[in-house]
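Asks: coordinates for the following, if possible.
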Amino acid sequence: MKHTLIAMSLAALTFAANPAFAGEGSKHKDHKSVPAASHKADGRHDNGLHLGWQKQAWKRGDRIPLAELDPYYIDNYRVYHLSAPPAGYRWVRPMDDRYLLVNLATGLVADALGY
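Replies: Okay, the predicted model is just below:
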């Protein structure tokens, strides 16, 4: 009888404790593990927006700082099936499959292909 009473007490205690454990775990259920590198300096997460990584949609008439163009110049425009640039202009490839014809003196975009 004594063993039965102890077994019933332990069973009751186990069933009473389960909801407390379930409630504690459920508040962390929707939390996803996020690497520390994806957190901003102010401690917030960018929620997949990748702020600062947005691609620029250049269009005709925009001005591009010439310092940003140097690594993107296309020397052999025929490989990309582009026409010869006029004097003072140069083809630039800032992103895959997108090309800009830029005035080298002003940074003015004369033509934008693939945008």
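
Asks: from now on I want contacts and neighbour counts done on CA atoms only, so please keep to that.
Replies: Fine.

Asks: now L100: how far from R63?
Replies: According to CA to CA, to the nearest Å, L100 and R63 sit 11 Å apart.

Asks: another for comparison:
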Amino acid sequence: MFKKILFALATTTLVASPIISAQAQAQGYGPQHRNEQTRTVVKHKPNGRTVIKKQTVVRKPVASHRRWAKGQRFDRRYATNYRVVNNYRDYRLSAPPRGYHWVRSGNDAVLIAITSGLIGAVVGSAIR
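Replies: This is a model prediction of the structure:
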């Protein structure tokens, strides 16, 4: 009895795996989904030989806009258009307390502790 169940499970797995793979590619989970591009390079040598190379280029996904919140740790790698704001009065921001400074992430102004990187305040759409 146990052998019959194992045999049925193995058969089902063998039959279902190509179907699931075809559905995944139909939904766009192929090389395009992973930002892969295959490129063919053809070089003609002076001795008459032709060299053909296929190169696969994988690009890392671009960081999208991140929503910052008070208490999070700020990481400038995830900030879009990161800049330190020295002229905070021009943007109608309050003077930063000692040990803090204002930075720009997209259109948001974020008050960050200099030593720890913790966010003290977020002002959305303050900078345009």
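
Asks: could I get the TM-score for this pair?
Replies: After superposition, the two chains reach a TM-score (TM-score structural alignment, normalised by the length of the first structure) of 0.51; 69 aligned residues with a CA RMSD of 2.9 Å.

Asks: ok so, going back, okay, L100 and R63 of the first structure: which has more neighbours?
Replies: L100 (26 against 15; other CA atoms under 10 Å).

Asks: show me what that one aligns to in the second structure.
Replies: Alignment note: L100 of the first structure maps to V110 in the second structure; criterion TM-score structural alignment.

Asks: for that match, give me its contacts.
Replies: Shown in contact with V110 of the second structure (CA atoms under 8 Å, 6 or more residues apart in numbering): W68, W102, V103, R104, I119, G120, A121, V122, V123.

Asks: what about 6 Å?
Replies: V110 of the second structure sits next to W102, V103, A121, V122 when contact means CA atoms under 6 Å, 6 or more residues apart in numbering.

Asks: what range in the second structure matches stretch 19-29 of the first structure?
Replies: Using TM-score structural alignment, stretch 19-29 of the first structure pairs with nothing in the second structure.

Asks: buried sites along that stretch?
Replies: Buried residues in stretch 19-29 of the first structure, counting neighbours by 16 or more other CA atoms under 10 Å, are absent.

Asks: which one is the match of L100 of the first structure nearest to, not counting chain neighbours?
Replies: V122 (4.6 Å; CA to CA, 6 or more residues apart in numbering).
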